[in-house]
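Engineer: Here is the input, now give the coordinates:
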Amino acid sequence: MNRDSLPLILALDVDSLATARRTMDVVKGKVDYVKIGPRLFALGGTSFVKEMVDYGFKVFLDLKLHDIPNTIKIAVEAFGDIGLWSLTLHAAGGRRMMEEAVAARDKMGSSMKLFGISVLTSFSEEVWAEATPGCPMDEALKKRAWLCGDCGMDGVVCSPLDLPIIASVASPDLLKVVPGVRLTPGGDDQTRVATPCDAFRNGADYVVMGRPIYTAPDIDQAMSLISQSIQEGLSK
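Structural biologist: Coordinates of the predicted model:
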């Protein structure tokens, strides 16, 4: 990773393309990476993605693809030539699905990174147990992280609290992308959170932050505080 670039991915989880464009105007020159999720992709499609790429941002397309291997293969083929920095897939899709994705990407000669979603940061232990009875979350995290590396994926997306578990099984070369990062605890749907400083001290390569930036009364001040926290964590 290029440490000259702030390892912060702005989660552009806003309601409209117009708001997204205004936000990107404000943060241009402050962040290099932007996450586009299902809502904005539904509204703007690949045209909006290409617009952000042309505007100079590295786009992290967070669609969390999860389907049969051939369906994922042809999806990766479609996404591989639009200029994405990265694309997410659910590691729960299994070995063959991820291997097909990696093979399709590599056959195209695309530089697009592929990240495996481990366990969503909105999951508490209780919610996890309800959806996945009989499988401890820690065991799923370990197996999914190891599988991402073994299948040739570029990295894994995990909660900041899961970083020590991921590090116990994953190669150091496996990039760790960490959502659920806050300067202070917030009343939203993220349940397993940490500060940027703590995330980097525990092994994060990139952190994902959205609402703490674009809902801040003073975005410049918020970016300054976040940058300070990141630099403190990187100076471990």
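Engineer: switch to C-alpha atoms for all contacts and neighbour counts from now on
Structural biologist: OK.
Engineer: so His66 sits right up against Thr88, yeah?
Structural biologist: No. His66 lies out of contact with Thr88 (C-alpha atoms under 8 Å); the separation is 9.4 Å.
Engineer: Give the buried residues for stretch 216-231.
Structural biologist: Neighbour counts over stretch 216-231 (16 or more other C-alpha atoms under 10 Å) mark Ile219, Ala222, Met223, Ile226, Ser227, Ser229, Ile230, Gln231 as buried.
Engineer: Run through who's touching the lengthiest strand in the chain.
Structural biologist: Ranked by number of residues, the top strand in the chain under DSSP state E is strand 58-65. With contact meaning C-alpha atoms under 8 Å, 6 or more residues apart in numbering, strand 58-65 is reached by 9, 32-38, 49, 52-53, 72, 83-90, 117.
Engineer: From the buried residues of stretch 216-231, which land in strands?
Structural biologist: Counting by DSSP E, the buried residues of stretch 216-231 contribute nothing to strands.
Engineer: between those residues, which is closest to Val169?
Structural biologist: Nearest to Val169, judged by C-alpha to C-alpha, of these is Ile230 at 24.6 Å.
Engineer: list the contacts for the closest one?
Structural biologist: Pro196, Cys197, Phe200.
Engineer: Please look at the second one and Leu225 and confirm they touch.
Structural biologist: No. Cys197 sits out of contact with Leu225 when judged by C-alpha under 8 Å, with a separation of 10.7 Å.
Engineer: Where do the strands of the protein begin and end?
Structural biologist: All strands of the chain, identified by DSSP E, fall at 8-11, 33-36, 58-65, 86-90, 113-117, 155-157, 175-178, 206-209.
Engineer: Leu65 and Glu100, how far apart?
Structural biologist: 13 Å (C-alpha to C-alpha, to the nearest Å).
Engineer: so what sits against both of these two?
Structural biologist: Joint contacts of Leu65 and Glu100 (C-alpha under 8 Å, 6+ apart) are Ile72.
Engineer: and the residue of the chain most remote from its centre, how far is that from Val157?
Structural biologist: Ranked by distance from the centre of the chain (C-alpha atoms, centre = their mean), the top residue is Gly134, with 27.3 Å. Note on Gly134: its distance to Val157, by C-alpha to C-alpha, is 23 Å.
Engineer: Sequence B follows; please return its structure for comparison with A:
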Amino acid sequence: MSRVIVALDFQDRLDALQLVGQLDPARCRLKVGKEMFTRFGPGFVQVLQGRGFDVFLDLKFHDIPNTAAAAVEAAADLGVWMVNVHASGGRHMLEACARQLAVRNADERPLLYGVTVLTSLTDNEIREIGWSGSSEEAVTRLAGLAHESGLDGVVCSAMEAELLKSRFGPGLGLVTPGIRPAFAVQGDQQRVMTPAKALAAGSDYLVIGRPITRAEDPMEALAKIEAEIAG
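Structural biologist: Okay, here's the model as predicted:
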């Protein structure tokens, strides 16, 4: 199965479905974030799943333990492939979410990943919100917390992938946004990497948005990315 997750980012449901109709579920998965989930609701996720796509529900839950765990359970009931929470929600929240999914059969539970540090944040911004040290130190600390709390993996920049794999081993899965193919512009994310380099560094899944979704031919763009990875 493909390691490419296409990040959907549309304000119009029909535009989103038109793009999805040009993609092959055997060659990519789909990510649905806060805006689209809020606009189109759970039914939109079910439509995507009905078309054969695995869905990463990227809502970054961050709340008191009981509330976050209940939200994760609702995502599991929806049948998504992956769901995430903010690792900065703390150990009790992370463990509650992991326990909520542990009671399900393996084929009925989504993967649970913890968001470490958003790829849009610079070191200056990290210090401004009160975290000490660099982005790399913050990511490592939060990844360790997620790993100890029983999560399947973390969301991080590909810049930290090699460090996290060496520190925590292959058992900690890595989803890396901020992936920019060689043919694409950087955009508004600061810590970015090409697909081939990200996989070589230890990324397990690559989140790629506009280079595919804004391409004149999305499948051609995906094919270029696959060729870049293979090359």
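Engineer: Can you calculate the TM-score here?
Structural biologist: After superposition, the two chains reach a TM-score of 0.93 (TM-score structural alignment, normalised by the length of structure 2), with 228 aligned residues with a C-alpha RMSD of 1.5 Å.
Engineer: before we move on, the earlier item: restricted to helices, list the buried residues of stretch 216-231 of structure 1.
Structural biologist: Ile219, Ala222, Met223, Ile226, Ser227, Ser229, Ile230, Gln231 (DSSP state H).
Engineer: coming back round to it: the contacts of strand 58-65 of structure 1, buried ones only, as a ChimeraX selection?
Structural biologist: In ChimeraX syntax, the buried subset of the contacts of strand 58-65 of structure 1 is picked out as below (16+ other C-alpha under 10 Å):
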select :9,32,33,34,35,36,37,49,52,53,72,83,84,85,86,87,88,89,90,117
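Engineer: Correct me if wrong: Val193 of structure 1 contacts Leu161.
Structural biologist: Yes. Using C-alpha under 8 Å, Val193 of structure 1 is in contact with Leu161, at 6.8 Å.
Engineer: So which of these two has more stuff around it?
Structural biologist: Per other C-alpha atoms under 10 Å, whichever of Val193 of structure 1 and Leu161 has more neighbours is Val193, with 23 against 18.
Engineer: So the residue lying closest to that one once chain neighbours are set aside versus Leu6 of structure 1, what's the distance?
Structural biologist: Distance criterion C-alpha to C-alpha, 6 or more residues apart in numbering; nearest residue to Val193 of structure 1, sequence neighbours excluded, is Gly180 at 4.6 Å. Per C-alpha to C-alpha, Gly180 of structure 1 is found 17 Å from Leu6 of structure 1.
Engineer: Quick check: Gly90 of structure 2 vs Thr38 of structure 2, distance?
Structural biologist: 25 Å.
Engineer: so how far is Ala201 of structure 2 from the residue nearest the centre of structure 2?
Structural biologist: For structure 2, the residue nearest the mean C-alpha position is Val175 (5.1 Å; C-alpha atoms, centre = their mean). Distance, Val175 of structure 2 to Ala201 of structure 2, using C-alpha to C-alpha: 12 Å.
Engineer: and if you look at Ile64 of structure 2?
Structural biologist: According to C-alpha to C-alpha, Ile64 of structure 2 stands 34 Å off from Ala201 of structure 2.
Engineer: Those two: which is more packed in?
Structural biologist: Neighbours per residue, other C-alpha under 10 Å: of Ile64 of structure 2 and Ala201, the larger number sits with Ala201, 19 against 14.
Engineer: Quick check, the more buried one in contact with Ser157.
Structural biologist: No. Ala201 of structure 2 is beyond contact range of Ser157, at 10.7 Å (criterion: C-alpha under 8 Å).
Engineer: which one in structure 1 is aligned with Ser120 of structure 2?
Structural biologist: Superposed on structure 1 with TM-score structural alignment, Ser120 of structure 2 falls opposite Ser122.
Engineer: go on, Lys31 of structure 2?
Structural biologist: By TM-score structural alignment, Lys31 of structure 2 lines up with Lys35.
Engineer: Its match against Leu8, yeah?
Structural biologist: No. Between Lys35 of structure 1 and Leu8 there is no contact, the gap being 10.1 Å when judged by C-alpha under 8 Å.
Engineer: Could you name every residue contacting both of the two?
Structural biologist: Common contacts of Lys35 of structure 1 and Leu8 (C-alpha under 8 Å, 6+ apart): Val208.
Engineer: and the closest residue to Gly33 of structure 2 other than its chain neighbours, how far is that from Ala75 of structure 2?
Structural biologist: Using C-alpha to C-alpha, 6+ apart and skipping the chain neighbours, the partner closest in space to Gly33 of structure 2 is Asp58 (4.6 Å). As judged by C-alpha to C-alpha, Asp58 of structure 2 and Ala75 of structure 2 stand 10 Å apart.
Engineer: Structure 2: helices as residue ranges?
Structural biologist: Assigned by DSSP H, structure 2 shows helices spanning 13-20, 34-40, 42-50, 65-78, 91-102, 123-128, 135-148, 161-168, 195-201, 210-213, 218-230.
Engineer: Turn those helices into CSV, including distance to Val185 of structure 2.
Structural biologist: Compiled in CSV, the helices of structure 2 are given as follows (distance: least, C-alpha to C-alpha, whole Å):
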stretch, distance to Val185 of structure 2
helix 13-20, 20
helix 34-40, 23
helix 42-50, 28
helix 65-78, 33
helix 91-102, 35
helix 123-128, 22
helix 135-148, 23
helix 161-168, 21
helix 195-201, 13
helix 210-213, 8
helix 218-230, 13
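Engineer: contacting residues for Phe57 of structure 1?
Structural biologist: Phe57 of structure 1 touches Asp32, Tyr33, Val34, counting by C-alpha under 8 Å, 6+ apart.
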